[in-house]
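Chemist: structural data only, the sequence is not supplied:
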């Protein structure tokens, strides 16, 4: 006796690349050179342009949150977004790190450049590795990576803002805010290295045919 035909599977709609989340991602990429110019204007010592740079950086971090939430909520995740979103994030934070290393406020230039090189090598290395295995397995962001991203954004935003350049009655408050930013940066650097190690470990396990930590948790 012949088996009844299986009901047609619903066709999953492929979202168009022309959507709001992708537009916000593209906007962040376009903002990068303007942010860099504002940050480095007059050697980074112009208070007005430093505040403008801070506003651009804050907007970039805000749109990063918004476009991700919109894409997931409305099923607008696209291949373009998967590639462009991390590039936009790393371009903006990378410009902030490099710009702050050039200006070298609060900390000596050698320390800024050491932190910048360590963080950018890790960030871009993980991004390229994640994209290279995206068709095989999706490596979800772990909690440590999410905390790292938050601390990194707070630290960079705190240093981009010219708090330590304020004078008069605001000088003490500005210095305190830069010290808080330095603490956030220290936490971000530690989490950057540890989460990078965790990601590299999971990639090695995947390449060797062994289950990653996430896969083992799903199997448990």
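Modeler: Looks like it came in fine. Because the structure is predicted, anything quoted here is derived from the model rather than measured. Numbering: from 1, shown residues only.
Chemist: contacts and neighbour counts: CA atoms only from here.
Modeler: Will do.
Chemist: now the strands for this protein?
Modeler: Taking DSSP state E as the criterion, the chain contains no strands.
Chemist: against residue 47, how distant is the closest residue to residue 51 other than its chain neighbours?
Modeler: Leaving out its chain neighbours, the residue that sits closest to residue 51 by C-alpha to C-alpha, 6 or more residues apart in numbering is residue 161, at 5.7 Å. Plainly put, residue 161 is 9 Å away from residue 47 if you go by C-alpha to C-alpha, to the nearest Å.
Chemist: ok, the residue nearest to residue 51 touching residue 56?
Modeler: No. Using C-alpha atoms under 8 Å, residue 161 is not in contact with residue 56, being 10.7 Å away.
Chemist: here comes the other one, which I'd like you to weigh against the first:
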């Protein structure tokens, strides 16, 4: 059970996201019960993000699936809820567009080298996720004064800047991992030919 619990939590997070987005859209900016439930699900999903990684490291059951699925679950959570906020609350669209390009690029790059090497989340990537989730939670809290939306906005801007910087860093790691793999393959072929 200890080996699968972190991965189950990651899967649970993936299930919570569409429910939270539907609740947000159903609420339509009315700050009613549906928005409160969306907020609860996003907070729970954010908690599972921390908990699954903590348990995997503590129990020494870090898996390749978890290293790959956990960041994907984070991306689905952030992009899904942010898209809902853009639609419902009129949050500016451009951070969402930048984040989509970054997340798709990093995910495709990770998947391209996944059979050879797993590139885990970096500290910068974790900071980005923390800033994003803090922003989303601040935006989701119903009935907050306008300055809270201002704080949420600047957290989102900071997250977007960190996303671009870490996206460039991930691109370098992906290129390096791909190059190292090709060089190792070439050395094996050269050794076999001797």
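Modeler: Arrived safely, thanks for sending. Here the structure is a predicted model, which means the values were calculated and not measured.
Chemist: returning to what we had before: and residue 161 and residue 47 of the first structure? which has more neighbours close in?
Modeler: residue 161 (23 against 17; other C-alpha atoms under 10 Å).
Chemist: ok, the more buried one to residue 114 of the first structure distance?
Modeler: Residue 161 of the first structure is 21 Å from residue 114 of the first structure, by C-alpha to C-alpha.
Chemist: and residue 157 of the first structure? What does it align with in the second structure?
Modeler: Structural alignment (TM-score structural alignment) places residue 157 of the first structure against residue 137 in the second structure.
Chemist: list the contacts for the most centrally placed residue in the first structure?
Modeler: Nearest residue to the geometric centre of the first structure (C-alpha atoms, centre = their mean): residue 89, 4.2 Å. Residue 89 of the first structure is in contact with 28, 64, counting by C-alpha atoms under 8 Å, 6 or more residues apart in numbering.
Chemist: separation between it and residue 27 of the first structure?
Modeler: Relative to residue 27 of the first structure, and taking C-alpha to C-alpha, residue 89 of the first structure is found at 11 Å.
Chemist: equivalent analysis for residue 62 of the first structure, please.
Modeler: Following C-alpha to C-alpha, the distance that separates residue 62 of the first structure from residue 27 of the first structure is 12 Å.
Chemist: compare these two (neighbour count), which wins?
Modeler: Taking neighbours as other C-alpha under 10 Å, residue 62 of the first structure and residue 27 compare with residue 27 leading, 14 against 11.
Chemist: so who does the aligned partner of that one in the second structure touch?
Modeler: Using TM-score structural alignment, the equivalent of residue 27 of the first structure in the second structure is residue 12. Counting by C-alpha under 8 Å, 6+ apart, residue 12 of the second structure touches residue 45.
Chemist: could you do residue 120 of the first structure as well?
Modeler: Taking C-alpha under 8 Å, 6+ apart, one finds residue 94 in contact with residue 120 of the first structure.
Chemist: quick one: the equivalent of it over in the second structure from residue 76 of the second structure, how far?
Modeler: Alignment note (TM-score structural alignment): residue 120 of the first structure maps to residue 100 of the second structure. For residue 100 of the second structure, the distance to residue 76 of the second structure equals 10 Å [C-alpha to C-alpha].
Chemist: could you pick out the longest helix of the second structure?
Modeler: Assignment by DSSP state H gives helix 146-193 as the longest helix of the second structure.
Chemist: and the helices in the second structure?
Modeler: 5-27, 33-58, 64-89, 94-113, 123-140, 146-193.
Chemist: buried ones in the first one?
Modeler: If I follow you right, that is helix 5-27 of the second structure. 6-7, 9-11, 13-14, 16-18, 20-25, 27 (16 or more other C-alpha atoms under 10 Å).
Chemist: how far is it from where the chain is centred?
Modeler: Its chain's C-alpha centre and that of helix 5-27 of the second structure lie 13 Å apart, by C-alpha atoms, centre = their mean, to the nearest Å.
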